[in-house]
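1. following is a predicted model, sequence given first.
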Amino acid sequence: MARLPNENIDIELFQDDFKYIDQEFFPSVVSIFSFIFICYKEYLLITEEATFAYGEGICSWLSLKHDMAKPQRISCLDDMKIVQVDSGWNFVAIITDDGKVFIASDFYSKWKTNKTLQLISNDNDQFKMIACGDSHLLLLRQDGHVFAMGSNCYGQITGNKTSSYESMIHIDNLENVELIACGAFHSLSTTNKGKIYSWGLNHWGQLGYGDENKRNTPCLVPFPNSDSSCIKDIVAGMYHSLFLFENGQLWGCGSNYHGELGLSDNIGRSTPTKIPIENVQQIACSKFGRFSFAHDGSLYYAWGKTKHGPNWSSPRKLDDSHSSFASVSVQVLDSPITFGITSTIYKFGSHDSISYKSTFQLFDNQDNYDVEFIIDKKIIKACKYYLKSVSEYYRRMFSGNWSENNQVIINDYSYETYYAYLHMLHTGKIHITRQNITELVDLSNCYGDEKLMGYCKTFIRSDLNKHTISIYHPLIRKYEMNELHDKLIHLDQNHRQSSTKRSKFFKIFFV
């Protein structure tokens, strides 16, 4: 059991926030983390080589000088692989792939990190997950034990202990923990046996015990779902909690004043209640927000407090132009939010939305289709006539003996990749990532789509470096991408030279 992988977000969502930065910087950015500090957006921009701070707040926390035109390099993180970032009201926490946890905070906060990125874990403690509340931090160690720091004013750390901003407190009665999450002032966790625990502030019933009494030690949530052993994910908003199960059911409890539970009213629930949406795959909300997001694998849903007048008291299905929760947040909240560290993607294709406006109505339209593509028991609807007009491959497919075939089973490509390809044929745009590049290259070669192959080559060229050479070397060789050979050879030679130097160093050092 593990939290779902980080989302891929379109970097164009942040074009207004980054408009003063040299645009040549962005192709090197692989991940983004954004957070709010005193109404201002702050960012961490992560490349393969380094991590950069952007924003007056985060720069001041790290003794860096903010420059609107230039993100500031955090040199102490050079060559470290960051796997998770989270933030509270006036602090940010970072965890690396070797289990180290760092904190930076506002100079006037109680964390007292002295305008540096402070290491709070030691060599004996390796952590695999962090979660920040408004003013507290949970840390999940590799062995399943949980530790906490920060404010304990509502028992969100544990016990009758006072707040602890300088040392970690071990939460004694939690073992074999798999997931942790924080609302503003409450904490959640799940174990490898599927048990759900909560503690902290409970004024709105967000702990799920059927009352509004706070708990200062983790207590087992009496979940009404008999299949609660199959918990998939937990997230927490400011005053509500969401629980996602492997069967796609979503449950929630806590404040519902703004409709954040999606139950078509504004009445809170102090026991977990099923939210009327099925086949949910991913969920998101913010410890500082009163909204909820969900994704069923193809479409996104939102409910709760928005920036556009009345609250949405029940899940609202959004149009299929969205590809991430960050994209959804722009529509619902007017500003892109990254829910944790998120990988960047780049759009390829035409920017002429007018020319594709009518053809987009022919894609996956329940009321207008004559062929179904079936992938992993999922269906994508389309029109043969249009596909034949834009693709020689489909012209051949739907001619002769295939002309009357109304269903096509696809076994060679994943649903997500095939959906992205058909979406490109109707809209002119496609999102290419490291996760789908191999399938897209193979598909473009098999279908003879030179335009898609060109997009793939452009993506590979921009993403090809010493860290990704093992990913792209087989593709470049197999599909004879001759125009990329020079860069590949150059990187390969540098890699060999670097390896030779390291080998000589070790021989000298150890002999």
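-> Yep, it's here. All figures in this text were calculated on a predicted structure; none of them were measured in a lab.
2. make it CA atoms for all contacts and neighbour counts henceforth
-> Noted.
3. need the contact partners of stretch 205-218.
-> 154-160, 173-174, 186, 197-204, 221-223, 239-241, 253-255, 268-272 (Cα atoms under 8 Å, 6 or more residues apart in numbering).
4. in contact with D463, which residues?
-> 27-28.
5. against V30, how distant is it?
-> Separation of D463 from V30 (Cα to Cα, to the nearest Å): 9 Å.
6. got the buried residues for stretch 223-240?
-> Using 16 or more other Cα atoms under 10 Å as the test for burial, stretch 223-240 gives 223, 228-240.
7. now, the residues you listed that are in strands?
-> The strands, defined by DSSP state E, take in 231-236, 240 from those.
8. pasting the second one now:
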Amino acid sequence: MMILSTALSLCRRTQAQIHMEDEPPPQGVSAKALEATLLSALKMLDVGKWPIFSLCSPEEIKLIRQACVFGSAGNEVLYATENHEVFVLGMNCSGCLGTGDMQSTIEPRRLDSLCGKKIACLSYGSGPHVVLATEEGEVYTWGHNAYSQLGNGTTNHGFIPCQVSTNLVNKKVIEVACGSHHSMVLTSDGEVYTWGYNNSGQVGSGSTANQPIPRRVTSCLQNKIVVNIACGQMCSMAVVENGEVYVWGYNGNGQLGLGSSGNQPTPCRIAALQGIRVQRVACGYAHTLVLTDEGQIYAWGANSYGQLGTGNKSNQSYPTTVIVDKDRVVEIAACHSAHTSAAKTQSGQVYMWGQCRGQSVTFPHLTHFACTDDVFACFATPAVMWRLLSVEPDDHLTVAQSLKKEFDNPETADLKFLVDGKYIHVHKVLLKIRCEHFRSVLNNDDEIIEMSEFSYPVYRAFLEYLYTDNIRLPPEDAIGLLDLATLYRENRLKKLCQQTIKQGICEENAIALLSAAVKYEAQDLEEFCFRFCINHLTVVTQTQGFADMDHDLLKNFISKASRVGAFRN
């Protein structure tokens, strides 16, 4: 356990770093094969922001189509591959990985009992326990079970996924939700079933006795068709088809939105939302968000971190309007393990508020993210997923993805660069749009341009950068690209080259990189390389690069090293 904990704390590889490790497409591959490869890559999940995925190889990550990071510190993950195989890895607290034991693992382990079953949705509790529904509507549970939250009639922990069938026979489950130690599912005919911990009435049975098996929540939901469910730590919510919201369970922070702080053992309609048609509900640890059919957000409950987005830290027991943007909101996000809130607008802007990296953000803050999932990966504590993250089901490509796909595609290109005897296929109009150099030198009648100033890897990387905004080169080749960036006055590319060089510096290449930084007048990079050389002076001075060092550079290096006391005993 200690080894895994240490490994997880050290794993911080970003998705950008994973991309940097990918090799450029091989030469001689057909355009259709290249397109298929690129399209497959575009269907990868962007999971690199969650540290636990640093335990997976790039090859494993490319196969992932669904994933959920969970646990008290984001130290467990379940994922499904493109052929519906299911794997888990992590700490395995309370047997929550479903591997049949409580052994932690830094290597993905396959869950044979779930392989071949298409996962529709998944949720998790604090124990943790896991509740999963398949596309066929079957429910499987495993993990912590001290409060019967697995729904199997016992309080024994479940070390392997087992189907929950009691009272769910012939029922198709379409949505699942977990509180800290209770579980809830929604069936295709609009019925809600709950089980588990019930100290505050969170299973909605009318009592506070724990519920060992699934039972339908009735009371005022008896004749209602429920379309959405959610759980806070110790409360439950349901949205019915006419947009009304029903709540039950713990209410000490006003998270039920009833205007009081008393617990509610059976479902109760939120009267303050009369006339407002709610589409979705999302629960944090002790706060609640709802999204209306007009794209507005209402919030209530605990607010010690600003998670209601009202500009203060006062709890609210009544629904309060959250001002996100003039644009319509299309998605809200929260999870019961965090005090963080997020929303996405119709134009694609993502906002966050609440507890963000230990800070309290009391107003919705515009982020640079493209999805609400990234908010929880980068700013929530713990860094878990608020939902099962899946690849988009359609094949629609964004403008950026379409441009990336067309790089070096001979079927659509109207210009070829001949470098070191190899062709690189590009599009004149894109080059002119993206690069001032090409705008001034390209002619409409150009079909082939020979390039001898730079090597093939360097020039290919440059052209690919114009299509993708990223570079993929080892640090030694990035020196040549830095030369090109300087010549073409591409300042952003110059910065990317410097970052790549910094990430790849070592004792063997430190002097070569220092020389390049001096040559191309990259002062920040020069200072970085110099400090590296000083910190590894004994090894660096024994390398061939140091022995071959330019006389003037050596003289300046020794002088500067002396000034910082590198040669003192």
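-> Thanks, I have it. None of these values were measured; they are calculated from a predicted model.
9. from the buried residues of stretch 223-240 of the first structure, which is closest to N114 of the first structure?
-> M238 (28.3 Å; Cα to Cα).
10. and that closest one, what pairs with it in the second structure?
-> Counting by TM-score structural alignment, M238 of the first structure lines up with Y285 in the second structure.
11. need the three-state assignment for the residue lying closest to that match once chain neighbours are set aside.
-> Nearest-residue entry for Y285 of the second structure: H336, 4.0 Å, with adjacent residues in sequence omitted and distances by Cα to Cα, 6 or more residues apart in numbering. With DSSP: H, G, I helix; E, B strand; the rest coil as the basis, H336 of the second structure sits in coil.
12. so H336 of the second structure touches A302, yeah?
-> No: at 12.0 Å, H336 of the second structure and A302 do not qualify as touching, with contact defined as Cα atoms under 8 Å.
13. quick one: common contacting residues for the two?
-> A286.
14. where along the stretch 51-200 of the second structure do the strands fall?
-> 64-70, 76-81, 86-90, 105-110, 119-124, 129-134, 139-143, 158-163, 173-178, 182-187, 192-196 (DSSP state E, counting those that start in this stretch).
15. out of these, which is closest to W353 of the second structure?
-> W353 of the second structure lies closest to strand 64-70 among these, at 20.7 Å (Cα to Cα).
16. onto which residues of the first structure does that closest one map?
-> The alignment places strand 64-70 of the second structure over residues 29-35 of the first structure (TM-score structural alignment).
17. cool, stretch 514-528 of the second structure as well?
-> Against the first structure, there is no aligned range for stretch 514-528 of the second structure (TM-score structural alignment).
18. now do that stretch: distance to the chain's middle.
-> 35 Å (Cα atoms, centre = their mean, to the nearest Å).
19. would you mark the buried spots in that stretch?
-> Under 16+ other Cα under 10 Å, the buried positions of stretch 514-528 of the second structure are 514-518, 520, 522, 525-526, 528.
20. any idea which of those is closest to Y488 of the second structure?
-> Y520 (12.4 Å).
21. which residues touch H322 of the first structure?
-> Neighbours of H322 of the first structure in contact, by Cα under 8 Å, 6+ apart: 299-300, 328.
22. secondary structure element for it?
-> Using DSSP states H and E, H322 of the first structure sits in no helix or strand.
23. same check, this time on the one 4 residues further on
-> When secondary structure is defined by DSSP H and E, A326 of the first structure falls within helix 325-333.
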